[in-house]
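> Have a look; sequence and predicted model below, questions after that.
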Amino acid sequence: MEAVEDIVIVGAGIAGLTTALGLHRRGIRSLVLESSDGLRATGFAFTTWTNAWRALDAVGIGEPLRPQHCQLFGLQTTSTISGLSTADRNFDATETQRGHEIRCVQRRTLLETLANELPSGTIRYSSKVVSIEESGYLKLVHLSDGSILKAKVLIGCDGVNSAVATWLGFKKPAFVGRSAIRGCVFYEHGHGFEPKFFQYFGEGVRSGVIPCDDKSIYWFFTFSSSRKNEEMEESPAKMKQFVLGKLGKIPDNVRAVFEKTELDNIILSPLRFRPPWEILWGNISKTNVCVAGDAFHPMTPDLGQGGCAALEDGVVLARCLGETLREKQGMGSEEEYKRIEMGLQSYAKERRRRAFELISTAYMVGYIQQSNGRVLNFLRDRVLPSFLAGQLLKMTSYDCGKLSAS
């Protein structure tokens, strides 16, 4: 059986749901296909910088999310080799007024908020895409249950293993030789941490502790992978033991965060990215197909901008498609498909340079931060802390704009 849909979005993650909600705000219906049987919140939480809050406000969910997550008013970095602070940057009132807004948002809370704002039936679960083919102006989306959807617009928000990105000609994202262990911990009576982003750097490792609210803390630990590390992949207990053995000189209350984490709240992920030159020369869009989020620009987490960039994608894509589809003349004709193609090209043009800069800068910052040589360690701890902190803030000044071009 074949059904015709105007806009099919593959993947109910951050990029997919933001795009769907942005289109909904413009009065345009879409269908979101999710391969799982429910919303997935892999990774527990992520840092939302100023640029992300602009995107969240654009789709109308910034205000309900803010009270649920504390605002961070500082960034502190510490060497786990010496145990000494290398940088301590407070966002004072003047700086905050200029637009800095940083919070650590729980992924499930964000996804549920996005999904709850969408019309009933927008998300179709247990719908895995197995292949894509062309049929005139339409794209035929074949699902694992044997059904076929005919799409006027196909948007791939299906992560690093994106079927849509593959159809567009992108290669599989490259493994960078590092992995991340992430976790979250809940303190029934409050954790007592200041509302700051705490980062710790050692020889070849990097970790961070970030309060989400008064009772929840998100943490991460990135390290250079080896065959020995592969033994941990199926064992949260081994992951936890590995992290605790590599933390170095950190405050007791920070170490307690890792010790207190339940095994069910620990995951390991290899870090992958799309080489920047593929972003410059690849097909972000082609005819009536495009990609967004990790399907478009998988990057290392060293700037904390992966989820933020996915939110930006959703707003820009919804705006570009909204401007294209507001014209009702020629619906179903060659004229309409030319407008769709031009709208997606506008999206690709607007997002290409931004994605290139984010991927390149994240890789560079990660290389310096997670170095294990004497020279790079010295530069990281003594010379570059302010520069690296500045790079984090620089990337947050981007404004994806409103849903309407006017």
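Everything's here; your move.
> Please count neighbours and contacts with C-alpha atoms only from this point.
Will do.
> Just the buried residues of the helix or strand hosting residue 255, please?
Assigned by DSSP states H and E, residue 255 belongs to helix 252-260. Using 16 or more other Cα atoms under 10 Å as the test for burial, helix 252-260 gives 255, 257, 258.
> Redo those residues as JSON lines? Include distance to residue 28.
Listed next are those as JSON lines, based on distance: Cα to Cα, whole Å:
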{"residue": "255", "distance to residue 28": "49"}
{"residue": "257", "distance to residue 28": "45"}
{"residue": "258", "distance to residue 28": "45"}
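> Longest helix of this structure, counting residues only.
Longest helix of the chain, by residue count under DSSP state H: helix 334-369.
> next one: that one to chain centre, how far?
14 Å (Cα atoms, centre = their mean, to the nearest Å).
> and what of stretch 294-312?
That offset, for stretch 294-312, works out to 4 Å (Cα atoms, centre = their mean).
> what's in contact with it?
14-15, 18, 46-49, 51-52, 55-56, 156-162, 164-165, 173, 271-274, 279, 284, 292-293, 355, 358-359, 361-363, 365-366, 391-392, 400 (Cα atoms under 8 Å, 6 or more residues apart in numbering).
> Packing partners of the helix holding residue 255?
When contacts are defined as 3 or more Cα pairs under 8 Å, 6 or more residues apart in numbering; DSSP states H and E, helix 252-260 packs onto helix 236-246.
> residue ranges of the strands in the stretch 1-150 of the chain, please?
2-10, 31-33, 45-48, 74-79, 85-90, 103-106, 123-124, 129-135, 138-143, 148-156 (DSSP state E, counting those that start in this stretch).
> Deepest-packed of these, please.
Mean neighbours per residue, mean count of other Cα atoms under 10 Å, is largest over the strands of the stretch 1-150 of the chain for strand 103-106, with a mean of 25.
> Residue 346: which of the strands of the stretch 1-150 of the chain is closest?
strand 148-156 (14.4 Å; Cα to Cα).
> so who does residue 114 touch?
Residues near residue 114 by Cα under 8 Å, 6+ apart: 17, 18, 21, 61.
> Please spell out the PyMOL selection for the buried subset of the contacts of stretch 294-312.
Selection of buried members from the contacts of stretch 294-312 for PyMOL, criterion 16+ other Cα under 10 Å:
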select buried, resi 14+15+18+46+47+48+49+51+52+55+56+156+157+158+159+160+162+164+165+173+271+272+273+274+279+284+292+293+355+358+359+361+362+363+365+366+392+400
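> what about residue 281, how many neighbours?
When neighbours are defined as other Cα atoms under 10 Å, residue 281 has 9 of them.
> before we move on, what about residue 238?
Residue 238 is flanked by 15 other residues according to other Cα under 10 Å.
> Help me confirm that it comes into contact with residue 232.
Yes. Counting by Cα atoms under 8 Å, residue 238 touches residue 232, with 5.4 Å between them.
> rewinding a little: I would like the residues contacting the helix holding residue 255, please.
Helix 252-260 is touched from outside by 185, 209, 217, 219, 240, 243, 244, 247, with contacts defined as Cα under 8 Å, 6+ apart.
> List only buried entries from these.
If you count burial by 16+ other Cα under 10 Å, the buried members of the contacts of helix 252-260 come out as 185, 209, 217, 219, 240, 243, 247.
> Second structure follows, compare the two:
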Amino acid sequence: MVKKVVIIGAGLGGLAVAIALRKQGIDAQVYEKAYSLRPIGAGLTLFPNGLNSLDAIAPGIVESLEGAGSQTRMLNLRKSTGELIAQKSVTFMEKYGRPMLQIRWSRLQEILASALPTDAIHLNHRCIGFEQNNSGVEVCFDEGETVQADLLIGADGLNSAVRQALIGDGSPRYAGRMSWRAILKYSHELLPPNEVMSMTAPDGKIFGFFDLGSGYLFWSAATLAPDEFVAQSAIDVKSRVQEKFSGWAEPVQAIVKSTAAEDIIERPISDRLPLQNWSQGRVTLLGDAAHPMVPLLGQGANTAFEDAWELSQCLSSASTIEAALASYENSRKPRTQVIQIRNAVQANRAYKADSETYLRGMMEKAQVSDAEFEEWLYNYKPSVTADLK
């Protein structure tokens, strides 16, 4: 039914689905607009549901990831003044058999890319559209090159070119918050290994610190902002962070000072409304291209890995492409829509003026009011056939 698949985007979801499809004997080719797979200043959290999916896609890969990251043992919440508000032990390993794993985004991308043949990843290819008929799909790139395939998967993120050609729903929705992030080799007595710390203030600002292992630390900051204005130079970006978080207790001041200006990434936080359909004919979407989320629950990459596994299973078991994509959507949409909506609502609430009280309440109630959601979210286990989750 499917012999060749073109995947747009060499991010985490695109690489994962390529690995999963090639395990099925399908010629999966990844096309990426970037000139190289270079390191970016971001860390991410892998949860049990994402790790279970990766283990199904590439058995043994989780062990490699655990050796490349940091397994979080403790969550700490402090006021911007430094006062400890709440502390919670992380017991994911005991509950779900998988850790809460912090890892560099670029290191994870590198590990996934190494599981593919080098000639399966094509850099410097910007997708500008596609044409399809009953026999196949032709993918078009900006240099005039075209590629034929049986199926096209858009795994090209929040600003997906495939989504725009397929759905045409315009620009992402600005969530009213600006963010800054960076990775650096750094240590501080207030930031022990295998711990995550968040600091919050009553004016809707949050600053987080994540141990990534091997001496690396990821920090992420965000604040309410009326518009999407982005500073024009690296020096201006760093100055903006220092101004926004002026007066905050350590280790905020020390870590921002220690971070090179050119390593700080400034981005508006955006998402999109859930879609009614992800697929048309021989084209479908995956990961952030299908269901982008604001970064609160940390499920962007994890749900992309779920998508990758289930799409590969649907394509291996259905009699037609249309049936496979229908099964994929029926399985994935209900689950991702719940996560998208809950994520958006909680993120909006977390940045209100009383965020300190709200976040403390979330942590205190996590084992009670959120227990059922947590069980449903993290206890996801891939099946041989993609059933409705």
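Looks like it arrived, so ask away. Here the structure is a predicted model, which is why all the values come from computation and not from measurement.
> ok, back up a step: only the buried residues of the longest helix of structure 1, if you could.
336-337, 339-348, 350-352, 354-356, 358-363, 365-366, 368-369.
> Please apply the same query to stretch 48-68 of structure 2.
48-58, 61-62, 65-66, 68.
> which one of those is nearest residue 363 of structure 2?
Checking the buried residues of stretch 48-68 of structure 2 one by one against residue 363 of structure 2 (Cα to Cα), the nearest turns out to be residue 48, at 19.0 Å.
> separation between that closest one and residue 167 of structure 2?
From residue 48 of structure 2 across to residue 167 of structure 2, the span is 32 Å (Cα to Cα, to the nearest Å).
> now the helices: where do they sit in structure 2?
Per DSSP H, structure 2 carries helices over the ranges 12-23, 48-57, 61-68, 92-96, 105-113, 161-166, 234-244, 252-258, 300-317, 321-350, 355-365, 371-378.
> once aligned to structure 2, how far is the lengthiest strand in structure 1 on average?
Taking DSSP state E as the criterion, structure 1 has its longest strand at strand 174-186. Superposed on structure 2, strand 174-186 of structure 1 shows a mean distance to its aligned partners of 1.2 Å (mean Cα distance after the TM-score superposition for structure 1).
> could you measure the residue nearest the centre of structure 1 against residue 266 of structure 1, distance?
In structure 1, the residue lying closest to the centroid (Cα atoms, centre = their mean) is residue 307, at 2.0 Å. Distance of residue 307 of structure 1 to residue 266 of structure 1, computed by Cα to Cα: 19 Å.
> Residue in structure 1 paired with residue 125 of structure 2?
The equivalent of residue 125 of structure 2 in structure 1 is residue 127 (alignment by TM-score structural alignment).
> Spatially nearest residue to its match, not counting backbone neighbours?
Closest residue in space to residue 127 of structure 1, ignoring its immediate chain neighbours: residue 35 at 4.6 Å, by Cα to Cα, 6 or more residues apart in numbering.
> what separates the aligned partner of that neighbour in structure 2 from residue 155 of structure 2, distance-wise?
Here residue 35 of structure 1 is matched to residue 33 in structure 2, going by TM-score structural alignment. Taking Cα to Cα as the measure, residue 33 of structure 2 falls 12 Å from residue 155 of structure 2.
> Quickly list what's touching both of the two.
With Cα under 8 Å, 6+ apart, residue 33 of structure 2 and residue 155 have common neighbours residue 9.
> In contact with residue 153 of structure 1: list those residues for me.
6, 7, 8, 138, 139, 288, 289, 340.
> Residue 62 of structure 2 too?
Residues near residue 62 of structure 2 by Cα under 8 Å, 6+ apart: 51, 54, 55.
> Next one: the first one from residue 33 of structure 2, what distance?
Taking Cα to Cα as the measure, residue 51 of structure 2 falls 27 Å from residue 33 of structure 2.
> again with residue 8 of structure 2
9 Å.
> which residues do the two both contact?
Common neighbours of residue 8 of structure 2 and residue 33 are listed as residue 127 (criterion: Cα under 8 Å, 6+ apart).
> Residue 314 of structure 1 is in contact with residue 18, isn't it?
Yes. In this structure, residue 314 of structure 1 is within contact of residue 18 by Cα under 8 Å, at 4.9 Å.
> Residue 238 of structure 1 versus residue 267 of structure 1, what's the distance?
For residue 267 of structure 1, the distance to residue 238 of structure 1 - Cα to Cα - is 11 Å.
> contacting residues around the nearest residue to residue 197 of structure 2 once chain neighbours are set aside?
Here the nearest residue to residue 197 of structure 2 in space, its sequence neighbours aside, is residue 76; by Cα to Cα, 6+ apart that works out to 4.6 Å. By Cα under 8 Å, 6+ apart, the contact set of residue 76 of structure 2 is 84, 85, 86, 87, 88, 195, 196, 197, 198.
> what about 10 Å?
Neighbouring residues of residue 76 of structure 2 by Cα atoms under 10 Å, 6 or more residues apart in numbering: 84-89, 191, 195-199, 208-209, 363.
> Determine which two of those residues are furthest apart.
Using Cα to Cα, the pair of these lying farthest apart is 191 and 363, separated by 19.3 Å.
> aligned partner of residue 267 of structure 1 in structure 2?
Per TM-score structural alignment, residue 267 of structure 1 is aligned with residue 265.
> Just to check, that match is in contact with residue 218?
No. Residue 265 of structure 2 lies out of contact with residue 218 (Cα atoms under 10 Å); the separation is 11.7 Å.
> Spit out the residues that contact the two alike.
With Cα under 10 Å, 6+ apart as the test, residue 265 of structure 2 and residue 218 both reach 41, 42, 181, 182, 183.
> which one of the residues you listed is nearest residue 377 of structure 2?
Among those, residue 42 lies closest to residue 377 of structure 2 (Cα to Cα), at 23.3 Å.
> In contact with that closest one, which residues?
Residue 42 of structure 2 sits next to 103-106, 180-184, 217-220, 263-265 when contact means Cα under 10 Å, 6+ apart.
> Against residue 266 of structure 1, how distant is the alignment partner in structure 1 of residue 236 of structure 2?
With TM-score structural alignment as the criterion, residue 236 of structure 2 lines up with residue 238 in structure 1. Residue 238 of structure 1 sits 10 Å away from residue 266 of structure 1, going by Cα to Cα.
> what does residue 308 of structure 1 give?
From residue 308 of structure 1 across to residue 266 of structure 1, the span is 22 Å (Cα to Cα).
> One more: residue 67 of structure 1?
Noted for residue 67 of structure 1: a distance of 26 Å to residue 266 of structure 1, by Cα to Cα.
> same check, this time on residue 220 of structure 1
Using Cα to Cα, residue 220 of structure 1 is found at 10 Å from residue 266 of structure 1.
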